[in-house]
Every structure is written in structure tokens, then in C-alpha cells.
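Novice: All I have is the shape, not the residue letters:
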């Protein structure tokens, strides 16, 4: 082999190696680009992955794990850039799936304002002595204000019990907020309000979260939080409620005024004093709610309630004003319409006295 031939062969080998390296670089670049594209996703999946039928009946815990506590995000949902997504309201005016990649740049930089003008589906202004803060319902942010800075966004507010807000949702929101602030990382966060049929009040909310940069090492959960309130019976079709057992202690501002009218017959100043106190309490409720990322419990003066006053006892036993639930086939009456295996769509609401007259016994599980 001549020296010239050897040089030519050596040149061809070098050119081949260069071409192979170039192809490898192109493949690697394409893969990186595809990955980068996935990490810039801003149109996430809004598929509802859970239904009321999938969730066990409330048994005293404010939440339960779903899918072994593993969120069901798609790879294309993950992002290292902060963004938010809110579904449009449905034909009944109800919120849908909301979604966000939580980062420090998404968090609020100012104190939250009032959201008392928003009336989510199922909303009632009603108070019970057994509820912390008196007000049964809060305007619950699906994605907490402390995470997104979203305030009076009607697509992000549902009617939720005080128990759902404080005991169910808030601990998970705080966990995510603390992680993001401490690491400056991002957390994928999806909240799905779960409605049964055409009910105006959500039965609960599913919350999924996964920290992005560390592949879920810091934050990883998938839970369902119950929209219930201990000792209160709720009609999820309308949001109506009643105290479960004993005297009905619920009263809104209008009912409180009516009570004052009766009691103050011999004292003209009593009604005005009571109204002033009621207005003051409403203002205090609004102010106290601003400290929480998830709730506004402002009273709506003048709104009536079907659950005010005290229950009238029937001589045959039971109350003529306390509303309870009976199933289509059972022999018990209940404080809630989904106790055990009850189908809430087939539950009938009657007074406690009528339930006793029909020979129904008091359920020991929900009372």
C-alpha cells in the first residue's frame, strides 16, 4: 500500500467519525429540545380522575389518600416555569379542574382583599354554634391565595365548609407553600372539585401535587378532602343544611334580627344594638378570613335561612323542625344523605318527628 493510499484511507476514517459524532449530537439536541418542550407545558390535562363512587364514606378524617397517594400527572404536565390554568364554569355555574405550576413568582406580594361579592354555587350564609367561627360555609379557593395570588376569581372559588377549608385543604397548601419558599423549586398542583350529578355543592375536592425539579422527592401526594362539617347535615343538591341532633342553633343575620325584634318589645334600643353587633361580627369575620389563603367567611346581611331558631319537640318524640334523611330501603334515619352505602340521590329528607312516626331508628354511625 502506497503512502498516498494510506493517507486517503485515514482521511476517510476521520470523516466517517466526524459524521457519526455530528449525528449523535443532533439526536441528543433533539431529545433535549423535546424534554425542554415538555417542561414548558402550559395546556395541562383537565381529565377528572375520581368520582364520588370511588371515595369511601366520611369516617372522621378530613381527607383520604387517592391512588395510593400518587398524583396522576402526565409527563407533559410537568413544568419548571410557573403558570396557572382555570377551567370555565359549567352550565350550572360550577367550577371545574384548576391547575398551576407553583413557583415563588406566582405567590402574592400583597394582602388579600375581600371576596364577599362572590357567590359560588350552593352558597348560603348560615351560622352554627358548633362551627369554629360560627359560619358553616367559606368561599374556598381551589388553589389557595398564598400559592397563586388569585383572589376574586370566580373560576377558583367554591362553597366549602369551614372543616373542608381549615382541616382538609389548608394543611396541604401550607406544605406546598413552605416547600416552594424554602427550595425555590416548582410544584405541579391540580385541584378537582367533585360534584355528584347536578348537585350545586361539591362533595369534596381532590388535590394532587408533585415537586418538579426533584421528581417528587420533596412533595408528592394525591388526596380527597371531604366537604363535610361534623354535627351538621348538608343537602348537597342545594347547599341547605341543618344541625345534626339537638336544638337547631343555626341563624343568619336576618334571622338574628327577627329574634331581637321579639325579645326587645320592652326595650327599643335592643334591635339597633344587635344589628350593630351583627355588622361588627361580619366585619371581623371578613378581616380574620384574610389571614388564610383559602377562605372568605364574610356574612351577607339580610339573607334568610331555613334552619334558624330552635327545634320544636313533638309529643311523640323527635323534632318537627330538624330535617333528617332516610334511604329508600333502610330502617334508620340519618344526619347526612350519604351515610354508609346510602345513595344520596335517592335519600329523602323529612323531619325527625316524621321519621320516628314511620318507625325509623336513629343511625349510630352519623349521629
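Specialist: Arrived safely, thanks for sending. Computed from a prediction, not measured in an experiment: that's the story for all the values here.

Novice: going forward, measure contacts between C-alpha atoms and count neighbours the same way
Specialist: Noted.

Novice: Tell me how far the strand or helix carrying residue 35 lies from the chain's centre.
Specialist: Taking DSSP states H and E as the definition, residue 35 sits inside helix 3-38. Between the centre of helix 3-38 and the centre of its host chain there is 54 Å, according to CA atoms, centre = their mean, to the nearest Å.

Novice: Buried residues of it, list them for me.
Specialist: Within helix 3-38, the residues that qualify as buried by neighbour count (16 or more other CA atoms under 10 Å) are residue 38.

Novice: Which strands and helices lie in contact with that helix?
Specialist: The elements that helix 3-38 packs onto, with contact taken as 3 or more CA pairs under 8 Å, 6 or more residues apart in numbering; DSSP states H and E, do not include any helix or strand.

Novice: who's in contact with the very next helix or strand once past that helix?
Specialist: Where DSSP H and E defines the elements, the next helix or strand beyond helix 3-38 is strand 63-65. Taking contacts as CA atoms under 8 Å, 6 or more residues apart in numbering, the residues outside strand 63-65 that touch it are 168, 221, 222, 223, 224, 225, 226.

Novice: Greatest separation within those residues: which pair is it?
Specialist: Set against one another by CA to CA, the contacts of strand 63-65 have their most distant pair in 221 and 226, with a gap of 15.9 Å.

Novice: Between the two, which has more neighbouring residues?
Specialist: residue 226 (29 against 20; other CA atoms under 10 Å).

Novice: The nearest residue to that one once chain neighbours are set aside and residue 275, how far apart?
Specialist: With CA to CA, 6 or more residues apart in numbering as the criterion, residue 226 has its nearest non-adjacent residue at 4.5 Å, and that residue is residue 204. In this structure, residue 204 and residue 275 are 34 Å apart, going by CA to CA, to the nearest Å.

Novice: With neighbour numbers in mind, choose between the two.
Specialist: Under the criterion of other CA under 10 Å, the comparison of residue 204 against residue 275 puts residue 204 first, with 25 against 17.

Novice: on that earlier part again, neighbour-wise, which one of the contacts of strand 63-65 leads?
Specialist: By neighbour count, taken as other CA under 10 Å, the most surrounded of the contacts of strand 63-65 turns out to be residue 226 (29 neighbours).

Novice: Surely it and residue 166 touch.
Specialist: No: in this structure, residue 226 is not within contact of residue 166 by CA atoms under 8 Å, at 11.4 Å.

Novice: so residue 136 makes contact with residue 123?
Specialist: No: with the criterion set as CA under 8 Å, residue 136 and residue 123 do not qualify as a contacting pair; they are 10.1 Å apart.

Novice: got another, please set it beside the one above:
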């Protein structure tokens, strides 16, 4: 089931909200209750950006097939970089900055290489860590996906309504935030509030819980207009090292020139 979604301007941002001002995205509302699985993907907009993904399902309707490991579709604005990052022990490692991020995770939708469900997301937003994953990080999608999976498992007679919306600034290709919206339905269609015990949870429309997550990474500066990025780790140290090396090279050149001049004078006297 596929439908077109409209981009709406963001409403006023509350002082205690994690929603960034002046971003826009599809309107947030739960789907009407149906006693069947619903999957609604918005058509890409004129810039080929993914706009909105929405699902309603129960535990028995989760996909059981194993997810393919490879993705072939590159969402608009896709670039990737292997950037330096500082490990917990203060040593330096390298990791990929971006993931091809699913809006609705495979564990709910069964979709893998679907263009309407993919945007460039930082690895940190997607998995909660610069490398590997951290499922306890409430700034990352993984925390909420794990929480909603557990909710379905413990409420097998209920349905989960889950909407994921990329939030854009103007015509930028990369979303600056991802908005998650979730609510439960009892088997009789009554709404059930869901809380995953996150400090980032807010009250959304129609009783839903809403979370805003930033599409950023501590070791980079991202150009959201085109998806390019720069590694910021040790920038000052690198510049200082470059300056020191330049000064040493200049000093060495001066010494070499002085020696050559001295040798020339000695040769003339001889």
C-alpha cells in the first residue's frame, strides 16, 4: 500500500522540545486502526528525497525472512567517508560516517532496498555509536527500534502504529533530523500510550509519543545541502603538525643554503 504524503512546515517548537526550528516534514498522525497490517510509504519528492514511512502491525506480522546484507540503492545526497574518531581508550580509529538508513526498520517492514524508505543517516544516528553499535543510546534509532520490538513481543494481541519522518531544511538533500512517532492499539482499536523511558520522548498528535533525533556525528561537519562532509578530529593538532613541519623544512632549507654559501666562499679563497 503506497500513498503520497505532503511536506508540512514545522509548527512552533516548545522550549523543552528536541525538535529543531525551521525544519519541515510530513504531518504526524497515527493511521486509522485496522485489524490488518498496513504499510504506507510516501512517494519521493521532486528532489528524489524520501518523505515519510508508516506502518501498523502486530507481533505475528513481523517479517521472519533473514535480511539481505547488501544494499544497492544510493539515496539522494549519498556519499561516504571513512573518518577518524577517538576510541574510549583515547586511541584513534577509523569508521564509516554514513549508513543507508531505513526509515522503517527491516524488523518491522521487511523492506531492504526500497528507495522510499532510505535516507543517508550517520552511523551514530542509526546505531548509537561511531563504530559498531550502542543499543542503550537514546540519541539513536536503534534504541527505539529495540524498544518497540520488545513492546510488540510483550503485547502480542495489540498493534503498533509507527511513523518515521525525515525532517529537512528547505531543499537540502540530507535530513537534519528524523522524527519517530509511535502509539499502540488494543485488539478492540483503543489507543494505548507507549513510553520507552527516554528523556527525548514528547507528546505528539492524537496521543502518540514523538522523538526527534539529530542526523549528526561528533567527528564531522556535514553539508546537508549535498551530503559532503569533513572530518574534524584532531584538526588543530593536524594544523599545528603541518605548521611545525613547514617551519622545520624552512629551517632545513636555510641551513642548506648557508652551508652552500660557506662552501662557495671557501672554494673561492682556495
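Specialist: Here it is on my side, so go on. Small disclaimer: the values here were computed from a predicted structure and weren't measured.

Novice: Helices along the stretch 51-200 of the first structure, start to end?
Specialist: The residue ranges that make up the helices of the stretch 51-200 of the first structure, judged by DSSP state H, counting those that start in this stretch, are 145-148, 162-163, 170-183.

Novice: An error on my part: the question was meant for the stretch 201-350 of the first structure.
Specialist: Going by DSSP H, counting those that start in this stretch, the stretch 201-350 of the first structure shows helices at 253-263, 269-289.

Novice: What is the longest one packed up against?
Specialist: It stands for helix 269-289 of the first structure. With contacts defined as 3+ CA pairs under 8 Å, 6+ apart, helix 269-289 of the first structure has these neighbours: helix 253-263.

Novice: Kindly report the same for the shortest one.
Specialist: Contacts of helix 253-263 of the first structure with other secondary structure elements, assessed using 3+ CA pairs under 8 Å, 6+ apart, are made with helix 269-289.

Novice: Taking the second structure as the reference, give the residue range the helix it packs on aligns to.
Specialist: Under TM-score structural alignment, helix 269-289 of the first structure has no counterpart anywhere in the second structure.

Novice: and that helix with helix 253-263, angle?
Specialist: With axes from the mean of the first three to the mean of the last three CA atoms, to 10 degrees as the basis, helix 269-289 of the first structure and helix 253-263 are set at 160 degrees to each other.

Novice: and helix 269-289 of the first structure, which residues are buried?
Specialist: The neighbour-count criterion (16+ other CA under 10 Å) identifies 271, 274, 275, 278, 282, 285, 286, 287, 289 as the buried residues of helix 269-289 of the first structure.

Novice: Just the buried residues of the helix or strand containing residue 260 of the second structure, please?
Specialist: When elements are defined using DSSP H and E, residue 260 of the second structure is found to belong to helix 235-269. Of all the residues in helix 235-269 of the second structure, not one is buried under the rule 16+ other CA under 10 Å.

Novice: Then stretch 144-161 of the first structure?
Specialist: Buried residues in stretch 144-161 of the first structure (16+ other CA under 10 Å): 144-152, 154-161.

Novice: Kindly report the same for stretch 63-83 of the first structure.
Specialist: By neighbour count, with 16+ other CA under 10 Å as the criterion, the buried positions of stretch 63-83 of the first structure are 63-64, 66, 70-73, 76-83.

Novice: Could you list which of those belong to strands?
Specialist: The subset of these located in strands under the criterion DSSP state E comprises 63, 64, 83.

Novice: quick one: stretch 35-47 of the second structure aligns where in the first structure?
Specialist: Counting by TM-score structural alignment, stretch 35-47 of the second structure lines up with residues 80-92 of the first structure.

Novice: Now do that stretch: distance to the chain's middle.
Specialist: In terms of CA atoms, centre = their mean, the gap separating the centre of stretch 80-92 of the first structure from the centre of its chain is 14 Å.

Novice: Contacts for it, please.
Specialist: Outside of stretch 80-92 of the first structure, the residues within contact range by CA under 8 Å, 6+ apart are 39-40, 42-44, 46, 95-103, 105-106, 121, 148, 155-156, 185-186, 198, 200, 212-213.

Novice: again, 6 Å this time
Specialist: If you take CA atoms under 6 Å, 6 or more residues apart in numbering as the criterion, stretch 80-92 of the first structure is touched by 39, 95, 96, 97, 98, 99, 100, 101, 102, 103.

Novice: Residue 84 of the first structure: how many residues sit nearby?
Specialist: 19.

Novice: where's it relative to residue 194 of the first structure, distance?
Specialist: When residue 84 of the first structure is compared with residue 194 of the first structure (using CA to CA), they lie 20 Å apart.

Novice: Aligned counterpart of residue 235 of the first structure in the second structure, please.
Specialist: In the second structure, residue 235 of the first structure lines up with residue 223, judged by TM-score structural alignment.

Novice: Run through the residues that contact that match.
Specialist: Contact analysis of residue 223 of the second structure by CA under 6 Å, 6+ apart lists residue 229.

Novice: ok, back up a step: kindly reformat the helices of the stretch 201-350 of the first structure as JSON lines containing distance to residue 241 of the first structure.
Specialist: Listed next are those as JSON lines, based on distance: least, CA to CA, whole Å:
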{"stretch": "helix 253-263", "distance to residue 241 of the first structure": "15"}
{"stretch": "helix 269-289", "distance to residue 241 of the first structure": "20"}
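
Novice: Quick one: closest of these to residue 323 of the first structure.
Specialist: helix 253-263 (18.1 Å).

Novice: buried ones in the closest one?
Specialist: Taking 16+ other CA under 10 Å as the criterion, helix 253-263 of the first structure shows 253, 254, 255, 256, 257, 259, 260, 261 as buried.

Novice: what's the nearest residue to the counterpart of residue 63 of the second structure in the first structure if we skip its chain neighbours?
Specialist: Residue mapping for residue 63 of the second structure onto the first structure gives residue 108, with TM-score structural alignment as the criterion. By the measure of CA to CA, 6+ apart, the closest residue to residue 108 of the first structure outside its immediate chain neighbours is residue 149, 4.3 Å from it.

Novice: cool, and residue 10 of the second structure?
Specialist: Distance criterion CA to CA, 6+ apart; nearest residue to residue 10 of the second structure, sequence neighbours excluded, is residue 24 at 4.9 Å.

Novice: picking up where we left off before, what sits against the residue nearest to residue 226 of the first structure?
Specialist: Residue 204 of the first structure makes contact with 194, 225, 226, 227 under the criterion CA under 6 Å, 6+ apart.

Novice: Thanks a lot, see you next time.
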